[in-house]
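>>> Here is my input, please return the structure:
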Amino acid sequence: MSDKFTTIEEQASYGVGRQLGEQLAANSFEGINISAVQLGLSDAFDGIESQVAMQDLQVAFTEISQRIQKVQEAAAEAASAEGETFLAENAKRDGVQTLESGLQYEVITEGSGDKPGLDSTVRTHYHGTFINGDVFDSSVIRDQPAEFPVSGVIAGWTEALQLMPVGTKWKLYVPHHLAYGERGAGASIPPYSALVFEVELLDIL
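Okay, the predicted model is just below:
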């Protein structure tokens, strides 16, 4: 650890800068100039007149926003196409069932208990991955079953759970429109992502 910042004020000041930097890194753009960012921060804090005219700032912000939007749209189109291709090929495999909604499932274990309804609350174990196999969430890894209302989850889950007797374990292949759609879910699930879940229905509460 650095001994450059020895006082409480210096350490807190560095912490403020770290937080701003982390926020900026999470919402950055190609070509960003950190030196210019630092100068803008310093000028604003010291009450110095902007070195870039407001009209020019607005033009620059608009241009960068449009660039970011184009990049996001291209990534979304690629993800959507990749998901559609994956699901089309997956549907051809033996044992994969495709419902009218587009949801696909594969039976791993068939239970014999009751089926939950839309108003039910259930306890499940699940393991969620992207179509490339990367894990984004897993109660199995946490070794802690999850409880939630059937109506309070993504549409693909809501549909599947009502078809699953207690004790059943299915592998779900969920199109983006039955998952988190065009918005995704925070930083963990990009827009237009098709998702794969192994879901075990443990109990109806």
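>>> Only C-alpha atoms from now on, for both contacts and neighbour counts.
Noted.
>>> isn't residue 184 right up against residue 195?
No - using C-alpha atoms under 8 Å, residue 184 makes no contact with residue 195, being 11.0 Å away.
>>> neighbour count winner among the two?
Each of residue 184 and residue 195 has its neighbours counted (other C-alpha atoms under 10 Å); residue 195 has more, 24 against 16.
>>> Check the spacing between the more buried one and residue 135 real quick.
Here residue 195 is placed at a distance of 10 Å from residue 135 (C-alpha to C-alpha, to the nearest Å).
>>> and what of residue 127?
According to C-alpha to C-alpha, residue 127 stands 8 Å off from residue 135.
>>> Another for comparison:
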Amino acid sequence: MKKINTLTISALASAMLLVTGCSTNNGNQESAVKSVSVTEQSSATEKVGYSLGYMMAEGNKDAVQDLDLDMFEQGFRDGYEGNDSALTQEQMEEVLMTYQKEQEEKFVQDMQNKAEENKAAGEAFLAKNAKKEGVQVTDSGLQYKVIEAGTGKSPKATDIVEVNYEGKLIDGTVFDSSYERGEPIEFPLNQVIAGWTEGLQLMKEGGKYEFYIPADIAYGEAGNAGIEPNSTLIFTVELLSVK
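Take a look at the predicted model:
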């Protein structure tokens, strides 16, 4: 899942200042070049100019997704070459502040819509999943299925456990996996999401379970990096050891 970029207009402004501050332009810069070809054989000045421009745009493209590139170039050139601004400083600051406020409000509304959609989808998934063979449901709403029972000891909430796991969204998207990293992880069981704290205490060492975790005992309305608000999660977990 794509992580949401929270860069603001101020970051774009800072990057523009960086370009200006690092430049040693002598005022002989050619006007509006429509296309360029930069290679390893280009001059240092050409490569510096291209690199700063590319990095500035790439790092801030999510902050201003509807940027008018023609107007950006005109404003950049006017400021860089010392021409009079078409807008006053106060007007420009007000424009940027208003734009940023509108984007923040849109972001909040989008997250609220996502939260409602994910909650409904999660509830529908869990209701259907609970009827499947082998799926058990606890009082908290946690659902689990025993793949391998295990024969060792069960952890307490205060124990440290070593596990291998894969985490998925209900659409099958894998968002985290110790298998992909090639090594298990260790953590205190009482310092993870509530669904894990509860679920792993049902397991024994050597066991392998699949957990279906409602949002309210996962990451809830806040979500997490790569996980939208109110997402129901699916984890396959192997309990390797209790320490």
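>>> Next, the TM-score between them, please.
Once superposed, the chains reach a TM-score of 0.84 (TM-score structural alignment, normalised by the length of the first structure), with 203 aligned residues with a C-alpha RMSD of 2.6 Å.
>>> before we move on, the earlier item: tell me which of residue 127 and residue 135 of the first structure has more neighbours.
For residue 127 of the first structure versus residue 135, neighbours defined as other C-alpha under 10 Å are more numerous around residue 127 (18 against 14).
>>> joint contacts of residue 195 and residue 135 of the first structure?
128-129 (C-alpha atoms under 8 Å, 6 or more residues apart in numbering).
>>> could you pull out the strands for the first structure?
96-98, 104-109, 121-130, 135-138, 146-149, 169-174, 195-204 (DSSP state E).
>>> tell me the most buried of the ones you listed?
Highest mean neighbour count among the strands of the first structure (mean count of other C-alpha atoms under 10 Å): strand 169-174, with a mean of 24.
>>> Identify the residue range in the second structure corresponding to that one.
With TM-score structural alignment applied, strand 169-174 of the first structure matches the range 208-213 in the second structure.
>>> again, but for stretch 94-111 of the first structure
Counting by TM-score structural alignment, stretch 94-111 of the first structure pairs with residues 133-150 of the second structure.
>>> Please work out which residues outside the matching stretch touch it.
Defining contact as C-alpha under 8 Å, 6+ apart, one finds that stretch 133-150 of the second structure is touched by 126, 129-130, 195, 199, 203-214, 217.
>>> hmm, 7 Å instead?
For stretch 133-150 of the second structure, the external contacting residues (C-alpha atoms under 7 Å, 6 or more residues apart in numbering) are 130, 195, 204-214.
>>> from those, which is closest to residue 79 of the second structure?
Minimum distance to residue 79 of the second structure across the contacts of stretch 133-150 of the second structure is 52.7 Å, recorded for residue 214 (C-alpha to C-alpha).
>>> ok, the closest one to residue 120 of the second structure distance?
Using C-alpha to C-alpha, residue 214 of the second structure is found at 11 Å from residue 120 of the second structure.
>>> When those two are compared, which one has more neighbours?
More crowded of residue 214 of the second structure and residue 120, by other C-alpha under 10 Å: residue 214, with 24 against 14.
>>> Verify the contact between the more buried one and residue 230 for me.
No - under the criterion of C-alpha atoms under 7 Å, residue 214 of the second structure makes no contact with residue 230, lying 8.1 Å away.
>>> which helix is the longest one in the first structure?
As assigned by DSSP state H, the longest helix anywhere in the first structure is helix 54-90.
>>> Just tell me what residue 22 of the first structure corresponds to in the second structure.
Alignment note (TM-score structural alignment): residue 22 of the first structure maps to residue 58 of the second structure.
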